[in-house]
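Student: Below is the sequence, then the predicted model.
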Amino acid sequence: MTNVTTPANSEAVKPEPVFDPPTGITAPPIDELLDKVSSKYALVIFAAKRARQINSYYQEQDEGVFEFVGPLVTPEPGEKPLSIALREIEAGLLDHEEGN
């Protein structure tokens, strides 16, 4: 007689995750970011404006012109301008004014 393993008598094997947990908008957490602004719409506009400034800073750096302020936090290798902007907002390094 052969031994047959069925789900009822086998040990449950947990599969290994195939991918890393997502990063980006989940880090920093959205709830912490919303404490810094009046609404999620204001957060989107605020972060997008700052991300454009950071992107322009990097482009101007190649040209030797410095109209915009660079990142206020130390960027991780390959980190996108929007992620940098969100980390600046979370750290309280930027002041948000309604309507701007």
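Tutor: That came in fine, so what should we check first?

Student: When you work out contacts or count neighbours from here on, use the C-alpha atoms and nothing else.
Tutor: OK.

Student: how about Ile84, what does it touch?
Tutor: 51, 71, 73, 75 (CA atoms under 8 Å, 6 or more residues apart in numbering).

Student: make it 7 Å
Tutor: Counting by CA atoms under 7 Å, 6 or more residues apart in numbering, Ile84 makes contact with 71, 75.

Student: start to end distance for stretch 80-97?
Tutor: Start-to-end span of stretch 80-97 (CA to CA, to the nearest Å) is 24 Å.

Student: Now it: buried residues?
Tutor: If you call a residue buried by 16 or more other CA atoms under 10 Å, then stretch 80-97 has these buried ones: 81-90, 94, 96.

Student: Does Glu67 lie in a helix or a strand, and which?
Tutor: Under DSSP states H and E, no helix or strand contains Glu67.

Student: Tally up the residues packed near Val73, please.
Tutor: 12 (other CA atoms under 10 Å).

Student: Take this one as well and set it beside the first:
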Amino acid sequence: MSEKLEGIVSPAIDNLLNKVDSKYELVIFASKRARQINDYYSALHEGSLFNNVGPLVDATVDEKPLTIAMHEIDQNKLQKHATE
């Protein structure tokens, strides 16, 4: 059986941690983006998409917003901004 493992295995956690300063920053960064993706999908059902940005990577219906956010981080589709 050669199943393709998904979730935290893909993208690899080591690759994700190289893109941020700490694992805590990764959690916050990914969770904020996942909330934005979730808001996008909610707005999609309501018919108003003007305030929300959808997934920046190819995503299937089965993927959770957090998984999509992790793929966006891994593919350098997102940039973190320094907080003031």
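Tutor: Alright, I've got the coordinates. Please read these numbers as outputs of a predicted model, since none were measured by experiment.

Student: could you dump the buried residues of stretch 80-97 of structure 1 to a markdown table with secondary structure and distance to Ala27 of structure 1?
Tutor: Shown next, in a markdown table, are the buried residues of stretch 80-97 of structure 1 (DSSP: H, G, I helix; E, B strand; the rest coil; distance: CA to CA, whole Å):
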| residue | secondary structure | distance to Ala27 of structure 1 |
| --- | --- | --- |
| Pro81 | helix | 14 |
| Leu82 | helix | 12 |
| Ser83 | helix | 8 |
| Ile84 | helix | 11 |
| Ala85 | helix | 12 |
| Leu86 | helix | 9 |
| Arg87 | helix | 8 |
| Glu88 | helix | 12 |
| Ile89 | helix | 12 |
| Glu90 | helix | 10 |
| Leu94 | coil | 17 |
| His96 | coil | 20 |
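
Student: Enumerate every residue touching the most centrally placed residue in structure 1.
Tutor: Geometric centre of structure 1, nearest residue: Gly24, 2.8 Å, by CA atoms, centre = their mean. Taking CA under 7 Å, 6+ apart, we find Gly24 of structure 1 in contact with Ser83.

Student: Would you mind measuring from it to Ile30 of structure 1?
Tutor: Applying CA to CA to Gly24 of structure 1 and Ile30 of structure 1 gives a distance of 10 Å.

Student: which residues in structure 1 does the biggest helix by length in structure 2 align to?
Tutor: For structure 2, the longest helix by residue count, based on DSSP state H, is helix 23-46. Mapped onto structure 1 using TM-score structural alignment, helix 23-46 of structure 2 spans residues 40-63.

Student: Only the buried residues of stretch 24-36 of structure 2, if you could.
Tutor: 26, 29-31, 33-34, 36.

Student: Same question for stretch 46-66 of structure 2.
Tutor: So for stretch 46-66 of structure 2, counting by 16+ other CA under 10 Å, buried means 52, 55, 65-66.
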